[in-house]
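>>> fold the stuff below for me.
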Amino acid sequence: MLDLDAEVTAGQLAELTARIAELAGDHPVRDVLDIGAGTGTGTFALLRRFPEATVTAIDTSDEMLRHLHESATRHDVADRVRPLRADLDEAWPAIGHADLVWASSSMHHMADPDRVLRDIHATLRPGGLLAMIEMEQMPRFLPDDLGFGRPGMEARCHVLLDEARAEHLPHIGSDWPSRLIAAGFTIRESRDVTVGLRSPLPETAIRYAYATLGRIRSRMADQLSADDRSTLDTLLDKDDPNALHTRSDLRVLSTRSVWIATPR
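I've put the predicted structure just below:
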């Protein structure tokens, strides 16, 4: 699902990294740190944008880091990527200084994000940049009134998702600008990046819808009503005439908040 998200958002990601390069100005970007690198969406976008850079890609998952390394090898950039398994809740690793830190959908996972932001501040060289991205809600794919038993199925799923995330991820929706300023940063720019695709969708976007809604179906099964489970089952059954890939009203709508900051 992370790889599909990367493909669907490739255009917006390229625009964002171009803006980061503009804000970096004459400051060289050679040492990059990707916090919560996952499968490497940010890592590869930054390698493309900054051809002289190497990226230290941090994640807690060995599986993710193996996937990232295999992808880097396929794209012939393995010599520019340093996968590093580390849990930033335990300690900040000895990684030296960085010109750019990229933290996409990772800060809200931290037990103490304020301490991690201070560690990032100490890691950045003078003139370096922190690019922080947070996606407050999962993407949406369906019309608001869809529901074969009862309209509004996707909205109800998102209510359940938001409740689960609030319970397990208490920093979701934090006042990140205040936290950045308290950690010693000056916010150079803030913006919302929106992905809005409408039918006919590219094949990648349709697979993204199947993967995301399928994950909701499997993870929230016990909390969904019988009507909503039935609606999702119909949409996810590729042999059903009402399946996702047959729908002319299928869309992708996703918004991410971005802050680009520099140490004071």
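>>> contacts, neighbours, all on C-alpha from now
OK.
>>> where exactly do the helices run in the protein?
Shown for the chain, the helices assigned by DSSP state H span residues 2-8, 10-24, 41-49, 62-74, 113-123, 153-168, 176-182, 203-219, 226-236.
>>> also this sequence, please, to line up against the first:
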Amino acid sequence: MAHDHQHNHLVQMLDLDAEVLEDFHRELVGWAGSLVGDRPRVVDLGAGTGTGTLALARHLPGAQLTAVDVDDEMLEHLRHRAADAGLQDRIRTVRADLDGDWPALGPADLVWASASMHHLADPARTLARIRDTLRPGGAFMITELDGFPRFLPDPGLEDRCAAEMDRLRREGGMHMHENWGARLTAAGFDLAGERTFELEIPAPLPPAARRYAQVTFARMRERLADRLSADDLAALDDAAATAAHRDDLTVRATRMVWVGRRPS
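Below is the predicted model of the structure:
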């Protein structure tokens, strides 16, 4: 049951992120679309609920897309969303553990990896495989984040949660805060773009953004249940319980983007 709640919160967070940070996602997809021709083959690595897959399919009506994830429930959610959007004929889903043996995914014109690269055990090995998946001249776009978005006017609680999440991720072998530009160059890519987005939505937030805050607080509470003090856990519970009615919350998030090209 606990797993079901955690999975549900993660799915909601991913879908709400796309809704609340719509302007950022639109700009990012437009940038990705500018890297390819009219009928590209696109691979979304770590596709999750399909936010990137669906956005790219809408933006690139001639594209054929492959969404890859290790989680069957995520892929099922993605397939339902694709069917609802009438995009199922252009999107195929592939279940794969990208730390294991890769299925045949190429040749691709664009590989997209949004908030997924930090999960993979061996970045150098993964980048070599992505390079082999791309056609000569193909593009690889990495989007990463510095942690959970922030919402509260007083940073103390979220600072403590962020520090503990960083420790948890390091213990789990995650590759947060990597210099992916240097990694791309070392893997034989030409670095074609790099940008940091500082995102902010001011108070008072619309209902979807307050729901985004509520779900994020609940997700942090689940991840850090055995790592925070009783006072901080109670504060997270209170933040989740009151988020829908607060008018002092903002959304603050940082996203980093790198583009590499396989040399022609």
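>>> as a markdown table, the helices of structure 1 with distance to Val193 of structure 1 would be great.
Converted to a markdown table, these look like this (distance: least, Cα to Cα, whole Å):
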| stretch | distance to Val193 of structure 1 |
| --- | --- |
| helix 2-8 | 13 |
| helix 10-24 | 7 |
| helix 41-49 | 15 |
| helix 62-74 | 24 |
| helix 113-123 | 22 |
| helix 153-168 | 20 |
| helix 176-182 | 16 |
| helix 203-219 | 17 |
| helix 226-236 | 28 |
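>>> these: which one's closest to Thr262 of structure 1?
Proximity to Thr262 of structure 1 (Cα to Cα) singles out helix 113-123 among those, at 8.2 Å.
>>> aligned counterpart of Asp15 of structure 2 in structure 1, please.
Here Asp15 of structure 2 is matched to Asp3 in structure 1, going by TM-score structural alignment.
>>> was I right to think that match contacts Thr39?
Yes. Applying Cα atoms under 8 Å as the test, Asp3 of structure 1 and Thr39 come out as touching, 6.7 Å apart.
>>> next, the buried residues of stretch 181-197 of structure 2.
Gly181, Arg183, Leu184, Ala187, Phe189, Asp190, Leu191, Ala192 (16 or more other Cα atoms under 10 Å).
>>> which of Asp3 and Thr39 of structure 1 has more neighbours?
Per other Cα atoms under 10 Å, whichever of Asp3 of structure 1 and Thr39 has more neighbours is Thr39, with 24 against 13.
>>> so what corresponds to the more buried one in structure 2?
Using TM-score structural alignment, the partner of Thr39 of structure 1 in structure 2 is Thr49.
>>> how about the contacts made by the residue nearest the centre of structure 2?
The centroid of structure 2 falls nearest to Ala115 when counting by Cα atoms, centre = their mean (3.3 Å). Going by Cα atoms under 8 Å, 6 or more residues apart in numbering, Ala115 of structure 2 touches Gly46, Ile142, Thr143, Glu144, Leu145.
>>> the first one - nearest residue in space that isn't next to it in sequence?
What sits nearest to Gly46 of structure 2 in space, not counting adjacent residues and going by Cα to Cα, 6 or more residues apart in numbering, is Asp69, at 4.6 Å.
>>> then the last one?
Sequence neighbours aside, Arg255 is the residue nearest to Leu145 of structure 2 in space, at 4.6 Å (criterion: Cα to Cα, 6+ apart).
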